[in-house]
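> Sharing a model that was predicted from the sequence below.
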Amino acid sequence: MYCLRFLRKKKLTSLSTLSFVTLTKHQTFTQTYDHNNVIASNKLIANYVRSGDVDSALRVFDNMTVKSTITWNSILAAFAKKHGNFEHARQLFEKIPEPNTVSYNIMLACYWHHFGIHNARGFFDRMPVKDIASWNTLISGYTQVGMMDEARRLFEVMPEKNCVTWSAMVSGYVACGNLDAAVECFYAAPMRSVITWTAMITGYMKFGRVELAERLFHEMCLKTLVTWNAMIAGYVDNGRAEDGLKLFKTMLETGVKPNNLSLTSVLLGCSDLSALQLGKQVHQLVCKSPLSRDTTAVTSLISMYSKCGDLKDSWQLFVQIPRKDVVTWNAMISGYAQHGAGEKALHLFDEMKRENMKPDWITFVAVLLACNHTGLVDLAIQYFNSMVRDFGIKTRPEHYACMVDLLGRAGRLSEAVDMIKGMPFKPHPAIFGTLLGACRIHKNLHMAEFAAKNLLELDPTSATGYVQLANVYAAQNKWEHVARIRKSMKENNVVKSPGYSWIEINNVVHEFRSSDRLHSELVSIHEKLNKLEKKMKLAGYVPDLEFALHDVGEELKEQLLLWHSEKLAIAFGLLKVPLGVPIRVFKNLRVCGDCHSAIKYISAIEGREIIVRDTTRFHHFKDGFCSCSDYW
């Protein structure tokens, strides 16, 4: 499965062989070809330029007795591409006996890449000859730096337009966030290339207009890999990872080979769905491709395994990467932090610094998260202060959210409020949502009302504010307050996102909601839970009715607790997952206190390892204990 080391050795052998063969061919060719043969010399220069060997190209150029404008343009292009060689390119350009439009276009691109769009515009205005490529180069330059007004003015006076022109305008408007202008330009285009269609699909996906993107995709006669990637990434970014994975399978069936971007999007989708088996299949694809040597692709695999609850495979991949970048370190540190292995995460952070790898703001989010999940409050405060002082990293809302969560979990609610008040920017709703969650844990009604008030002022449509406050009231049996909040939600058209859990069995994701009545094997699941409940009670389990958030009798409350979505998913896993294989369940909300207690009993009674990922972290249940030590 882990193919990196093998492929690295194979790569070194192949490269040495390739170098010898290439060198031999070069020596043979340069010894035999005629320096007076302009066509042969031009081909040789072009090959050298294409491979990035400018010195060899220049040697051939200097040995030529006769040079055509094509010769000059080829060597000019070599200098234009090479960073820091603008002056050489300019001097060479001035020596061209008869520069043509191609010569001027190469220098135009050179001005743009070395000195920016304003200098490129100056050169463009001085050009004695221009063709459609000249105009496209400048328009593309304007769109890439977001100067759409200038691009539009140039576009309108352009004597002739082609697909490249229209594609540049559509892409520019999409990048600048002007979807209406992009749509107008797309439908006004008399000709559309695959690039134009793909740019519009990207725009629709960027603004959440998934159905319109789908319609364009299905209308396209010809699709490139870039088009498929735009759709797959768009699905994943818009919370429709399942559709993205289905499309990826369709893409493979049509014979289109994925690249780095394809696999990165698919792995992100696997992470979102916690589809470990499919993620492993994607891993096999990576192993069979050159991407096995690509740090970005392997880092995506590390992240996928961590988010799917398989930290062992994450680590094995991590140690095989010879040169790790900051993203790779962040992925592994975050993985340990999410799984509650705070000590390992912090040890890895220290190792990262010893390797002279400079941490970034994401690194510190992971470090603070590691402290959070292990209750290391004072150490987290030290890291938070050192971030600016020792590393020059500006604090961001994500860092403050971690600190508020950490202080809140520790019961230091007043300090959490002071942290919010001391933020150098306006608090976002999630900050108060985090504080509200801590208030529920510590049953602080006064602080909960303060947090909910601020949250709903910032985001009146937030279901979190209403639901969390209602839960605090329900835990204290203040049912009239709960009823008032639910009435307010209805009046304000606020819809609560339902809680659900899911488990992957044989490449199929099974989803459960509390009191589920739709699953085809519900009878067997209920039978399993009823038997488990009797065994749990004999072992000392007492249902925590505080988490049955309904004003009903105790017997019905117990039944409602037994049918929580995570318990249904675990029971199904016990029926389907072979002995010796961990049961992995995922939940879109925080696991409730009663379920957490019950799963500890289930792990001991059934002798199974149960891994549950909720919105805060991973919980590893085994032999009646949880890795979080009941701190989450």
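Perfect, thanks for sending it. Everything numeric here is computed off the predicted structure, so don't read it as measured data.

> going forward, measure contacts and count neighbours with C-alpha atoms only.
OK.

> which residues in the stretch 151-300 of the chain form helices?
Along the stretch 151-300 of the chain, counting by DSSP state H, counting those that start in this stretch, helices occupy 163-176, 179-188, 194-206, 210-219, 225-237, 241-253, 260-273, 276-287, 295-307.

> And residue 528, how far from residue 568?
9 Å (C-alpha to C-alpha, to the nearest Å).

> Looking at those two, which is more packed in?
residue 568 (28 against 17; other C-alpha atoms under 10 Å).

> List the contacts of the more buried one.
Counting by C-alpha atoms under 8 Å, 6 or more residues apart in numbering, residue 568 touches 512, 514, 525, 526, 529.

> Okay, one more to line up with it:
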Amino acid sequence: MERSLINLLKTCAVSPSLGRSAMAVHGSAIKSGFITRPSMQNRIVVAYVKCSLMVCARSVFDEMPQRNAVVESAMISGYSRCKKFDEARQLFEGSKEPSVVCCNAMISMYVHNDREVEGLNLLRDLYSMGVKPNEFTLSVVLLGCSNLEALEEGKQIHAFVTRGGFSLDLAVSNSLISFYARCGRMEHASFVFYHMPDKDVYSWTAMVTGYAQNGRTGDAARLFDVMPQRNVVSWNAMICGYQEQEDDEIAMEMYVRMLRKGQLPTSSTLSVILKCCVCLLQFGKALQVHDQAIKLGISSNVFVGSAIVDMYAKFGCMVDSQKAFDEILEQNVVSYSALASGYAQNGDILVAADLFNKMPEKNLVAWNFMIAGYVHNGLQIEALDMFSDMIQANVQPNQFTLSSILNACASPQASRNGRKVHGYAIKVGFDFYTTIGNSLITMYAEQEDIVSVLAVFKRMQQYDVVSWTAMVSAYVKNNRIHEARQIFETMPEKNLISWNTMIGGYLQIRNSSETDEEKYLALSGSSADALELFCKMKEFEIKPDHFTYNCVLVACASIGTLQQTRSIHTATITRGFDTDIGVANALINAYGKCGNSRDAEHVFNSLVNPDPVSWNTMITGYSQNGQGHKALQIFHRMCESGVQPNHVTFISVLSACSHAGEVEKGWELFESMSRDYGIERGQDHYACMVDLLGRAGQLCEAERLINDMPIRPDTVVWGALLGACKTYRDVDIARRVAKNILNHESINASVYVTMANIFADAGFWDDAAELRVRMREKQLLRSPGCSWIEIHNRKHSFLAGDKSHPEWNIVRMMLSTLYIHIKEDNYILDVG
């Protein structure tokens, strides 16, 4: 009978769901009288503990006349699992003679519940309690040191291991390897590893994992390849290591290799591989991994299921993400966070907030994703309110929290809140963290406070590649491109983002020059610098991404360099970026700006689903290259394909009508904007119509259109009419137009120059002379003419009267030769 009851209790201890059965056996033990036997009492307590019935276990435990170390440690472990740490500590302190087993249970409780310091303190008290630590004690304490990255304390324990003769113990040696690896001291881990008399698969795996986690994937791979035996943890360590180093392609290759070796993946494997699929934008591969998880029966596992939820959310498939979430058997804060974060990142912040409120428990990660979600959706006030609620809920923020909040304070309007958060970071000692410093640099840069940017940078104790890149970006945002380049050149390490920031920075320069020619020269110079940096980037074997190609194609477009556009086009095909819609649109624009409509057509026609930008860019390209009729044709194709034109489309198509001389068509499109498409006409649309009417010689109609505008016309609109007045020598309308422009901009030099030319063409020499006198009085300088030519992929720019070109003497000789040929052809210079 007693043996049967004990066997039943063993069964109850194996399955936590058999609590009622344990109670029934307990009742039978009382009725049969076996309850008084110590062995029966021990078994009942252990069974209750395993079933998490701590009240029942404690009632039996308190009635026991004799308690051994096994039952006491079981009670401590039970309280630990139930998060009842005070009860565990009281029980331990009430023990008459604490054993090493009980001490191990207490230290393990502390270490596994983020209370490592208390565990280390208990270790120090062992000898005063008359308890000698054993191998398990040392292994658990080393885990605690690993979690704290407490290098000095761990070294002291290592010295104790050596003195106490524990260095031959396999588990202790493996714990030492893991400890040193976690602290980034792989040379110490290697010393322990190579001095072990015996090694098991865990020893090898600990070393491989250590190398991988410390970014030394090459060393990890070399050790992995010579391992006498591998397990799934070894494979996972390599895959995870590559993924953490952003070598997602190699991680995927390692995964395929693992499958070929016959090793089945675990939930950890598939979770990491799904991250790789997201980073590589391989949606098809991600679907295959999901199918594999289903076949293995682990898709409803909370870890894999959460990774699947996150994967679908990252690809914008929120219906599938929700479905994957619903299929998870035991949803927890991780799965809730993955789904809610997905909704937030996809713009459904209200659904995300509702999920957050429904969470059975909220940890720091949950608060962080919600704050980040509000920031992502531009709801800075809500993000700050959430941060305040988090503090009131006694949840301590971490570096990620403060980084998100600082992003919420990046606008100049939020500078006061930003300084408050900065003050909080200093108060809690977070300002020394590199991640916080990086966020502060970004925040102050957005607020154009370069003084604070420098102060933060100088205060930081450590810099990473993000810190340096943030400084480059800060100077770019403050239009100090030369200082940005200096910092870029001195960076100890550069990554793709660093190069992209500097290349993109050249295209963001805000030039203060007054004339179009000077602005062009500044822009062409910065574009040339961007292209030069792109070539240098390839020398450093940094692989460009879609952002890089977009930037350099914009540079090519701005200076019209066809050969480099073609070269970059070839590179995009080689790298597989030619199918990226953004890159394709940049190619169409570059070819259009270079006057090569044929290649622009080729890129456009290769697109499976051109977006509105694609259509607009093609229309603009045709229009700018004098192919107005083709522009109108592609506009009609756009409408027939079901793509809705926008305000940019009509600017391009009205400009096309102007170049093609299609006045009636232009009026028809202009009238249809608000009537058929609900698009409000802006200054640019009116300027196009004025230009169209002006080119057709309908100057009075153009002036009437301006006077009837529902909005106040700007200088661009009036300028379009003034240009037409010059063409048709209409002095009367030109006088009225010039008066209106000068009412807006009294020092507009181009108006004086144009009016002087109009007067001269009409023979009004006195008026022309008077204007030139007024220009001198106002110190208005006429901008010199500008021309440029591309030779061997290099753009050469010239200003009238400029002799600064390094090959000016050759240019002067060529001009002299040209003048001679011009005179021989009886050309008479118009000096009027």
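Here it is on my side, so go on. Note that this is a predicted model, so its numbers are computed, not measured.

> Drop the TM-score for these two in here.
The pair, once superposed, lands on a TM-score of 0.71 when counted by TM-score structural alignment, normalised by the length of the first structure; 510 aligned residues with a C-alpha RMSD of 3.4 Å.

> State the helix or strand in which the aligned residue in the first structure for residue 416 of the second structure lies.
Superposed on the first structure with TM-score structural alignment, residue 416 of the second structure falls opposite residue 149. Applying DSSP states H and E as the criterion places residue 149 of the first structure in helix 148-157.

> in that helix, what's buried?
Buried residues in helix 148-157 of the first structure, counted by 16 or more other C-alpha atoms under 10 Å: 148, 151, 154, 155.

> just checking, the third one touches residue 141?
No. Assessed by C-alpha atoms under 8 Å, residue 154 of the first structure is found out of contact with residue 141, at 11.4 Å.

> Which residue is the nearest non-sequential neighbour of the aligned partner of residue 470 of the first structure in the second structure?
Correspondence of residue 470 of the first structure to the second structure, assessed by TM-score structural alignment: residue 756. Closest residue to residue 756 of the second structure apart from its sequence neighbours, by C-alpha to C-alpha, 6 or more residues apart in numbering: residue 768 at 4.5 Å.

> same deal with residue 511 of the first structure?
Closest to residue 511 of the first structure by C-alpha to C-alpha, 6+ apart is residue 502, at 4.3 Å.

> in what helix or strand does the one you found lie?
In the assignment (DSSP H and E), residue 502 of the first structure maps to strand 500-505.

> measure the aligned partner of residue 416 of the first structure in the second structure to residue 649 of the second structure for me?
Applying TM-score structural alignment, one finds that residue 416 of the first structure aligns to residue 702 in the second structure. Distance of residue 702 of the second structure to residue 649 of the second structure, computed by C-alpha to C-alpha: 22 Å.

> quick revisit: who touches the residue nearest to residue 511 of the first structure in this structure?
509, 510, 511, 512, 566, 569, 585, 586, 587.

> still contacting in the second structure, which of these?
Retained in the second structure (both residues aligned by TM-score structural alignment, their matches' C-alpha atoms under 8 Å) from the contacts of residue 502 of the first structure: 509, 510, 511, 512.

> Wasn't the first one part of a strand?
Yes. Using DSSP: H, G, I helix; E, B strand; the rest coil, the assignment for residue 509 of the first structure is a strand.

> My understanding was that it contacts residue 275; is that so?
Yes. The pair residue 509 of the first structure / residue 275 is scored as a contact, 7.3 Å apart, by C-alpha under 8 Å.

> Looking at these two, which is more packed in?
Applying other C-alpha under 10 Å to residue 509 of the first structure and residue 275 shows that residue 275 carries more neighbours, namely 25 against 14.

> Would you mind confirming that that one is in contact with residue 505?
No. Using C-alpha under 8 Å, residue 275 of the first structure is not in contact with residue 505; the gap is 9.3 Å.

> gap between the residue most central in space within the second structure and residue 454 of the second structure?
The centroid of the second structure falls nearest to residue 497 when counting by C-alpha atoms, centre = their mean (9.9 Å). Per C-alpha to C-alpha, residue 497 of the second structure is found 21 Å from residue 454 of the second structure.

> same check, this time on residue 460 of the second structure
10 Å.

> just checking, what packs against the strand or helix carrying residue 252 of the second structure?
Assigned by DSSP H and E, residue 252 of the second structure falls within helix 248-260. Under the contact criterion of 3 or more C-alpha pairs under 8 Å, 6 or more residues apart in numbering; DSSP states H and E, helix 248-260 of the second structure touches helix 232-244, helix 267-279.

> Narrow the contacts of residue 502 of the first structure to those that are buried.
511, 512, 566, 569, 585, 586, 587.

> May I see the helices and strands packed on helix 248-260 of the second structure organised as a markdown table, with mean neighbour count and distance to residue 597 of the second structure added?
Below are these laid out as a markdown table (neighbours: other C-alpha atoms under 10 Å; distance: least, C-alpha to C-alpha, whole Å):
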| stretch | mean neighbour count | distance to residue 597 of the second structure |
| --- | --- | --- |
| helix 232-244 | 23 | 43 |
| helix 267-279 | 22 | 35 |
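
> Dump those helices into TSV; add distance to residue 808 of the second structure as well.
Listed next are those as TSV, based on distance: least, C-alpha to C-alpha, whole Å:
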stretch	distance to residue 808 of the second structure
helix 232-244	55
helix 267-279	52
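
> which of residue 702 and residue 649 of the second structure has more neighbours?
Higher neighbour count among residue 702 of the second structure and residue 649: residue 702, with 26 against 21, using other C-alpha under 10 Å.

> whereabouts in the second structure does stretch 288-308 of the first structure align?
Counting by TM-score structural alignment, stretch 288-308 of the first structure corresponds to 574-594 in the second structure.

> Now do the strands in the stretch 51-200 of the first structure.
For the stretch 51-200 of the first structure, strands defined by DSSP state E, counting those that start in this stretch do not occur.
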